[in-house]
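S.K.: after the sequence you'll find the predicted model.
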Amino acid sequence: MKLAVYNVENLFDRAKAMNLASWDEGRPVLEKFAELNQLLGEIDYTPADKSRMVALMRELGLEKSDTGPFVILRRNRGGLLRRPRPGGIVIEANGRADWVGSLELRYEPVNEHAMRNTARVMIDIQADVLGVVEAESRPVLSAFNTEILPALGGEAFRHVMLIDGNDERGIDVGLMSRDGYPIGTMRSHVDDRLPNGQPVFSRDCPEFEVTTPSGNRLLVLVNHLKSKGYGGMAASNAKRKAQAERIAQIYKSLIDNGETNVAIIGDFNDTPASAPLAPLLDETDLKDIFEHPAFDDGGWPGTYGLCNASNKIDYILLSPGLFDRVQSGGVFRKGMWPGSRPRRWDAYAEVKRPADAGSDHAALWAEIDI
């Protein structure tokens, strides 16, 4: 069985703020969006809340219209605000119950070459079980599977599953598997909470039960942990550490209940020696596929960007029972921008510039005798 994981960075559509030339341009927009969304969700609006809402709406381009360059304010019923003729914004609602609507990100199509190169990676790694990170939704993932993969000469996966998570940007995690590898019981952790009542997982930590043709059972947990680039560093590290601690608890519970074949895969947004990932990497018996003697890193230690050691952020972690059955493994980078001076690896001919890359992430794979 070949197990793989790939951060596809959206398939058809991506939030406009995430499609800007650099993360430094998009991050302020996403942070203001998150802050305004939180304020709009408060039960009661204080004068300070209203003042801050107005400031954020102006910064997001909503002063004259409910449609800004990166966000849309949908007002279905009730009176959230008014815009006087002289200009400006006045918040009239006194709390969330006074109006019906939502604040949403605006989306735009993904670069066509990038979309096709994403599909080429999914085809060429020839995975039996593929964990997918940053997919918009199950209908989108299913459509990509049945429409785009066959159009490029690939075979569609037999099973496609994705559970909507906590992220409002349409970047969820899911699983795809071939005929003979049915997805059985699924368990979501979308409602796991921190002591302060906030969700543990930025997206989710779904457990997927997969049965192999030989009748063995495999549990795959797909993850996308808190990024470093969105929010303050201390808060981001604390969130990522809490997520790693919870995943470790889930894993230990599975092992205590007799499970032996467990894989935890995904984009963890941090390096192996980082303190936030220590509860998962140092305090469990999980093994990183990079540590297996039969694993080939392709000459570069990382999995993101130009694949330096500081960009080793994608993982396939295996329980000892699975790790001992690994026959081979590797990093698939043909869909990534290889750099230009010099080109670091062979890429698809269609990857002529960074925007054409299927993803900034490599796909990881492991061939396991199970």
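M.R.: Perfect, thanks for sending it.
S.K.: switch to C-alpha atoms for all contacts and neighbour counts from now on
M.R.: OK.
S.K.: quick one: residues contacting G165.
M.R.: Listed by Cα atoms under 8 Å, 6 or more residues apart in numbering, the contact set of G165 reads 172-173, 190, 202-204.
S.K.: output those residues as TSV; include the columns neighbour count and secondary structure.
M.R.: Output for the contacts of G165, formatted as TSV (neighbours: other Cα atoms under 10 Å; DSSP: H, G, I helix; E, B strand; the rest coil):
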residue	neighbour count	secondary structure
D172	27	strand
V173	31	strand
V190	18	coil
S202	22	coil
R203	27	coil
D204	27	coil
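S.K.: could those residues go into JSON lines alongside distance to I370?
M.R.: JSON lines is the format used below for the contacts of G165 (distance: Cα to Cα, whole Å):
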{"residue": "D172", "distance to I370": "28"}
{"residue": "V173", "distance to I370": "24"}
{"residue": "V190", "distance to I370": "29"}
{"residue": "S202", "distance to I370": "31"}
{"residue": "R203", "distance to I370": "29"}
{"residue": "D204", "distance to I370": "26"}
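S.K.: second structure follows, compare the two:
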Amino acid sequence: MKIATYNIQNIFYRDRVLVKKYREENEALWVEEFEALMLQGIRTTKEFNRMRALSQLLGFEDSQNSPYLTMSHKRGQLFLKKNIAAREYKATHLTDWNGWVKLNSKPIDDTAINNKAKVIKEASPDVLILIEVEDRASLLEFNKHFLSEAYTHILYLETNDVYGRGIGVLTKKGYRVISMKSHVNDFDENGNPIFDMDLQEYKISTPSGTIVTVLSTCFLDDTANPVQSNAKIEIQSKRIAQIYQTIDTSDDLVAVVGTLNTPSYSKLLSPLTEETDLKDVSKHNTFEVDLDKGKDSKYFRLGAYKMGVNIKQRDYLMLSTELYKAVKNSGLIRKGIWYKKQPQWEMLKSIKNELHIASEHPLIWSQLKIS
């Protein structure tokens, strides 16, 4: 059995607030790079292309990020995301008219969508947990047109997220989700939802009938309110640890997966890392990942996955003792991530600039000796 978790950061469209946040976080680096290129006397074709990409990212050429969709004088329907099968865009109303409608989401670049699929296909897991998915329809369309219908069972549950991001689980033939449970309605002592998004429990049956329990979640990282954000992460960690301890399974085959947005050494995760038997698969001796290029390949950054893999750990595949013993091999795929300055690593050749990234997160996988 091969299991993987991937924060895909939406498939076909993403909330404009999240797109804006990403641009604001990277603006200083883009300005610095653009100014350096401007000061060069002679520029190569590659450098001119980079300047064009930067001008779009910085908003100088902002047609792709316009908050309005111009509607043409046609009959049909209004699509706020790409119709992959038809490969066309339609806009209309009850009668023919020209006008505009304000959009809350931005379509994701076609190249980026293809790169999301490339990352998943390289891992080709039997059980795939996708974080930050916009809806079930997108999952079905993505599986059909980009994953060659590799997954026969597709499930999706909405969460508490204000931007409409949910969690999906996809399984190949022979693997079935026999039960699901959501914790969106778990409340703290003040009556507020404990989970930013959700904690979802899946009981998954393998072809041989073995049952594996998977808990999937996503903690949000609120950089504007770090104290409040840290307190929330600790509360969520404690709740997951409590639920983990009560799971009724004879073989203790349990995985906790998702985006925790905190390095493993953080005390905020101690309920999971110190008060349970869960083990991070990135610490397993089989954990494979392409090392950083240059001097970074011999460097270990505190909070990174391992020596020579110097990206901040935000995503986890944690296994119970019995499941950890069943690990045959494991690894991380970050070819779909765009590096900023240092460290650098191998990227998909189709990624020419930040618009093409599959996600800001790596895919983490583990092959388990379970049939």
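M.R.: Cool, got the structure. Small disclaimer: the values here were computed from a predicted structure and weren't measured.
S.K.: ok, so of the contacts of G165 of the first structure, who is nearest A127 of the first structure?
M.R.: Nearest to A127 of the first structure among the contacts of G165 of the first structure: V173, at 16.5 Å, using Cα to Cα.
S.K.: so how far is D204 of the first structure from that closest one?
M.R.: Using Cα to Cα, to the nearest Å, V173 of the first structure is found at 7 Å from D204 of the first structure.
S.K.: shared neighbours, those two?
M.R.: Shared contacts of V173 of the first structure and D204, counting by Cα under 8 Å, 6+ apart, come down to 164-165, 223-224.
S.K.: among these, which lie within strands?
M.R.: Per DSSP state E, strands hold the following members of those: 223-224.
S.K.: helix or strand: which one has S229 of the second structure?
M.R.: helix 226-246 (DSSP states H and E).
S.K.: how about residues contacting that helix?
M.R.: In contact with helix 226-246 of the second structure (Cα under 8 Å, 6+ apart) are residues 194-195, 199, 219-223, 260, 268-272, 275-276.
S.K.: just the closest of these to I108 of the second structure, please.
M.R.: L220 (21.2 Å).
S.K.: now do the closest one: how many residues are near it, please.
M.R.: Number of residues near L220 of the second structure (other Cα atoms under 10 Å) recorded here: 18.
S.K.: under the alignment, what does it map to in the first structure?
M.R.: In the first structure, the residue matched to L220 of the second structure (TM-score structural alignment) is K226.
S.K.: what residues does the closest residue to H183 of the second structure other than its chain neighbours make contact with?
M.R.: Of all residues not flanking H183 of the second structure in the chain, L199 sits nearest, at 5.3 Å (Cα to Cα, 6 or more residues apart in numbering). L199 of the second structure makes contact with 182-184, 215-218, 240, according to Cα under 8 Å, 6+ apart.
S.K.: and the longest helix for the second structure?
M.R.: helix 16-39 (DSSP state H).
S.K.: what residues does that one touch?
M.R.: Around helix 16-39 of the second structure, the neighbours that count as contacts under Cα under 8 Å, 6+ apart are 43, 47, 51, 54-55, 57-58, 104-106, 340.
S.K.: now list the buried members of the contacts of helix 226-246 of the second structure.
M.R.: 194-195, 199, 219-221, 260, 268-272 (16 or more other Cα atoms under 10 Å).
S.K.: which of the residues you listed fall within helices?
M.R.: Using DSSP H, those in helices are 270-272.
S.K.: which residues in the second structure form helices?
M.R.: 16-39, 45-57, 110-123, 136-145, 226-246, 270-273, 321-325.
S.K.: so which of the shared contacts of V173 and D204 of the first structure wins on neighbours?
M.R.: N223 (31 neighbours).
S.K.: got the contact list for that one?
M.R.: 133, 173, 203-206, 264-268.
S.K.: closest to V90 of the first structure out of these?
M.R.: Checking the contacts of N223 of the first structure against V90 of the first structure by Cα to Cα gives R203 as the nearest, at 33.8 Å.
S.K.: in TSV: the buried ones among the contacts of helix 226-246 of the second structure, plus distance to F146 of the second structure.
M.R.: Output for those, formatted as TSV (distance: Cα to Cα, whole Å):
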residue	distance to F146 of the second structure
I194	35
F195	31
L199	27
F219	28
L220	28
D221	30
L260	28
L268	37
L269	35
S270	39
P271	38
L272	35
